[in-house]
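Novice: pasting the structure only:
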């Protein structure tokens, strides 16, 4: 049976939408801002101008382009204005592009601090060496589909057994494989990745460093993660 093609106007709309997103990201300073916002917090224009190493007046223009491209949103609170990523889908897009970009160049010696490489947040899920090890364990134990796109029945059972709450009515991806920019391997994102981060933090196995993406694995956490997520 011959597949029906999309109406020309739909094709045009899609092409324009893709081009608009690409144009909004097509500047190193704007990319730096998006990467800074990957810690999941809302930032002021002043903070983002410092992160991108540009003048406040220049930052204002970049932020306007990102808002126009629907990659970030502006929140007003009293006299202050804050910017944050527009949603989980944008965070996943930035993470995937970061991973794809690393694959296009010769692997450099990373300048990331050892603590950042070990554990950090990636928007609302865990990244770094620890996260990659957990992902590898889940794959080996058949908790995840081979491509990391979903939890298996066994995986859902194991999450329930551990007490990791999953939102079955979430509109976002249930699970996805995110390419870790420091390890060049996958860690777990999506709803399952976010639920895992909340679980680890609630148990006191990890602690966030206020104002930074860095995450500290507590002594109790190291023992517990080894117990539950290693073969």
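Specialist: The structure has been received and is ready for your questions. Just so you know, these numbers come straight off a predicted model, no measurement behind them.
Novice: when you work out contacts or count neighbours from here on, use the C-alpha atoms and nothing else.
Specialist: Noted.
Novice: and the helices in the protein, which stretches?
Specialist: Secondary structure of the chain (DSSP state H): helices at 8-25, 28-36, 45-52, 56-68, 88-103, 114-118, 129-140, 153-162, 190-202, 219-228.
Novice: out of those, flag the one nearest residue 180.
Specialist: Shortest separation from residue 180 across those is recorded for helix 88-103, at 6.6 Å, computed as C-alpha to C-alpha.
Novice: putting a second one here so we can go through both:
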């Protein structure tokens, strides 16, 4: 018998079309009910419950009960990281489920990837942070530098609190639409939260799109310029 992690088991769970649609819907970072996930998957509530039970047993979901409703979210960043990677692999191989529509441009410009910023603006932020020397790759892993720590503090992000948390501070996530990296980890989440707190951006309630105001987009591009002047 072969030893090691059973990737076939997890791959089979994710590979089912209905379950894949449910997991993709949860990439918005919002917890959804069984009925909402059933609608996303195009199945009955009974069928959705069976699918969710399998995903929960496998440790891919975090169920929570509030009042009469039971909500589901992705269990952790690792699940979101795998899903985003699979989306990039599928898009790169030309396996797209539908033609692009009006929402596609907004999703490609800026969207939420579970709890951090993705899309064109997400990759721009990552590229700018590395170009400014705030983030460096150490053995292919992003690390915050001393200048990066000062940059984060100047942006009113509590870096000490992030470092005390169990989640990795910086993590590289392959962006499915840009095919380049964006910033995940607790710092990626903190940046997105800060953009929302400053009213630079808001999350679209009907999709994963992150909508920047004109003033917010201008402030973002000043903070994360594409061309760095030394």
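Specialist: All right, it came through fine. Remember, it's a predicted structure, so these values are computed and weren't measured experimentally.
Novice: can you give me the TM-score here?
Specialist: Here the TM-score for the pair of chains, by TM-score structural alignment, normalised by the length of the second structure, is 0.86; 219 aligned residues with a C-alpha RMSD of 2.1 Å.
Novice: coming back round to it: for residue 178 of the first structure, find the nearest of the helices of the first structure.
Specialist: helix 88-103 (6.5 Å).
Novice: may I see the buried residues of that closest one?
Specialist: 88, 90-92, 94-96, 98-99, 102 (16 or more other C-alpha atoms under 10 Å).
Novice: could I get the helices of the first structure in TSV, plus columns for distance to residue 168 of the first structure?
Specialist: Written out in TSV, the entries for the helices of the first structure read as follows (distance: least, C-alpha to C-alpha, whole Å):
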stretch	distance to residue 168 of the first structure
helix 8-25	29
helix 28-36	29
helix 45-52	35
helix 56-68	30
helix 88-103	16
helix 114-118	30
helix 129-140	20
helix 153-162	11
helix 190-202	9
helix 219-228	23
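Novice: between those helices, which one is nearest to residue 79 of the first structure?
Specialist: Comparing the helices of the first structure by C-alpha to C-alpha, helix 45-52 comes nearest, at 13.0 Å.
Novice: re earlier: can you check which of the helices of the first structure gets nearest to residue 173 of the first structure?
Specialist: Comparing the helices of the first structure against residue 173 of the first structure with C-alpha to C-alpha, the closest turns out to be helix 190-202 (5.2 Å).
Novice: what range in the second structure matches the closest one?
Specialist: Taken onto the second structure by TM-score structural alignment, helix 190-202 of the first structure occupies residues 185-197 there.
Novice: cool, stretch 68-76 of the first structure as well?
Specialist: For stretch 68-76 of the first structure, the matching stretch in the second structure spans residues 57-65, with TM-score structural alignment as the criterion.
Novice: same check, this time on stretch 113-130 of the first structure
Specialist: Under TM-score structural alignment, the alignment places stretch 113-130 of the first structure onto residues 104-121 of the second structure.
Novice: again, but for stretch 39-59 of the first structure
Specialist: Against the second structure, the aligned range for stretch 39-59 of the first structure is residues 28-48 (TM-score structural alignment).
Novice: which other residues reach the matching stretch?
Specialist: Applying C-alpha atoms under 8 Å, 6 or more residues apart in numbering, the contact partners of stretch 28-48 of the second structure are 17-19, 21-22, 25-26, 49, 69-74, 112-115, 207-208.
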